[in-house]
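S.K.: generate a structure from the sequence data that follows.
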Amino acid sequence: MKQLLIATKNANKLSEIKTLLGNDVQVESLLDYPNFAEIAETGTTFAENARLKAQSAIDFLQIPTLADDSGLSVDYLHGQPGVRSARYAGDHDDAANNAKLLAELGGVPLEKRTAHFSTTMVYLDPLKDQEIVVTGKLEGLISLVPQGHDGFGYDSLFYVPTLHKTLAELSLADKNKISHRGSALRQFVEEYNK
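M.R.: Reported below is the predicted structural model:
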């Protein structure tokens, strides 16, 4: 795997993926292509959105591309925010999204705040006509108040009971060991190397 485009303009997500891939891969992202238009995430599933992102990048650049779509699903909210996680209260506005989530769960006790993070990654290689699709999941609870200062998105609200911490209280290395994205990426590397 010599060259790989990560179909994202999210610097935080890119940093996580680069850390997990290590130094053996030459990684670019859509941040390296400022003229690349925003991709409309019109899919109804994480897989559909990941495939849209990967195919859009392939159409433009014709290089092997890995795209993911991730989100938070809260059981009490019937799976919301789901595929709209980044746009729950405003377009990629983490503070507004977190505030809306806490408001929606106002008065709900911690034990009923079960949730999970999901990610689907789609890899497309136009040169080999290859496709790899993997998924990852992390179970947890939505805490009553934000805790921790690392991470992004809903990390300060996502409490991992086995660790007694939110994702925002973990180092990037510790987060990557258990995260939905880390799990999916390890599966991708295994599939790719078969």
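S.K.: when you work out contacts or count neighbours from here on, use the C-alpha atoms and nothing else.
M.R.: Noted.
S.K.: tell me what the helix ranked longest in the chain is packed against?
M.R.: Taking DSSP state H as the criterion, the chain has its longest helix at helix 46-61. Judged by 3 or more Cα pairs under 8 Å, 6 or more residues apart in numbering; DSSP states H and E, the packing partners of helix 46-61 are strand 65-74, strand 114-125.
S.K.: so of those, which one's packed in deepest?
M.R.: strand 65-74 (a mean of 25; mean count of other Cα atoms under 10 Å).
S.K.: quick check: angle from that one to helix 46-61?
M.R.: Put simply, strand 65-74 runs at 150 degrees to helix 46-61, going by axes from the mean of the first three to the mean of the last three Cα atoms, to 10 degrees.
S.K.: residue boundaries of the strands in this structure?
M.R.: In the chain, the segments counted as strands under DSSP state E are 3-6, 26-29, 65-74, 80-81, 114-125, 130-142, 158-160, 165-166.
S.K.: now show me the structure for the sequence below, then we'll compare the two:
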Amino acid sequence: MELVFATNNAHKLEEVQQMVGDKFILKSLNDIGCTDDIPETGVTFEENAKQKTDYLVSKYNVNCFGDDSGLEIKALDGEPGVYSARYSGSRDMEKNIDLVLEKLEGKADRSARFKTIISLFVNGEQHFFEGTVEGRIINERTGTEGFGYDPIFIPNGYEKTFAEMSLEEKNKISHRSQAVAKLVDFLNNYNQ
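M.R.: Coordinates of the predicted model:
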């Protein structure tokens, strides 16, 4: 069975394909000729992930999955949340990090979590998979690996940021890897 992953990130596609094995063949948006900017106008990760699959089902009539992720900070009432990628009003992650650090100045509670939701649409059924990793926001950037808010996020039980971890280390505990593992487990046990 073929499944379309609502991404054009070849690395993400290859990584998930390796986890799924040969039971499913994954395709990217490019593979099905989709060059559209799929809307993400939801107010929750679930809504945004579902928007991606709903869009692909309505326009291409394919089995597919899409994801949405972000950082939720307790002292900021869950911000930046679904606006994580454009928190400062732009997609400039340096500005986004600066805004988070500025808003957290003087706040004692710096607890936060990364969250990923995957929406899967297969054979007329919708399924959701969630991954979260709890941690805290530090006062300044540390590390050069990863992307997004990784330089200011330390997961619980660790003394270094995601940006100080190798990709392999991060993938063992990350929110995205947890959600993908649940998706893969579901697909590997799926009766077509």
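S.K.: mind checking the TM-score on these two?
M.R.: TM-score for the superposed chains, counting by TM-score structural alignment, normalised by the length of structure 2: 0.86, backed by 186 aligned residues with a Cα RMSD of 2.1 Å.
S.K.: so which bits of the longest helix of structure 1 are buried?
M.R.: Going by neighbour count (16 or more other Cα atoms under 10 Å), the buried part of helix 46-61 of structure 1 is 46-58.
S.K.: export the residues you listed as JSON lines, with columns for distance to Thr162 of structure 1.
M.R.: Listed next are the buried residues of helix 46-61 of structure 1 as JSON lines, based on distance: Cα to Cα, whole Å:
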{"residue": "Phe46", "distance to Thr162 of structure 1": "26"}
{"residue": "Ala47", "distance to Thr162 of structure 1": "28"}
{"residue": "Glu48", "distance to Thr162 of structure 1": "31"}
{"residue": "Asn49", "distance to Thr162 of structure 1": "31"}
{"residue": "Ala50", "distance to Thr162 of structure 1": "30"}
{"residue": "Arg51", "distance to Thr162 of structure 1": "33"}
{"residue": "Leu52", "distance to Thr162 of structure 1": "35"}
{"residue": "Lys53", "distance to Thr162 of structure 1": "34"}
{"residue": "Ala54", "distance to Thr162 of structure 1": "34"}
{"residue": "Gln55", "distance to Thr162 of structure 1": "38"}
{"residue": "Ser56", "distance to Thr162 of structure 1": "39"}
{"residue": "Ala57", "distance to Thr162 of structure 1": "38"}
{"residue": "Ile58", "distance to Thr162 of structure 1": "40"}
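S.K.: measure stretch 21-37 of structure 2 end to end?
M.R.: Start and end residues of stretch 21-37 of structure 2 are separated by 29 Å (Cα to Cα, to the nearest Å).
S.K.: can I get the helices and strands packed on helix 46-61 of structure 1 in CSV with distance to Asn23 of structure 1?
M.R.: Formatted as CSV, these follow (distance: least, Cα to Cα, whole Å):
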stretch, distance to Asn23 of structure 1
strand 65-74, 16
strand 114-125, 19
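S.K.: closest one to Thr19 of structure 1 among the ones you listed?
M.R.: strand 65-74 (14.7 Å; Cα to Cα).
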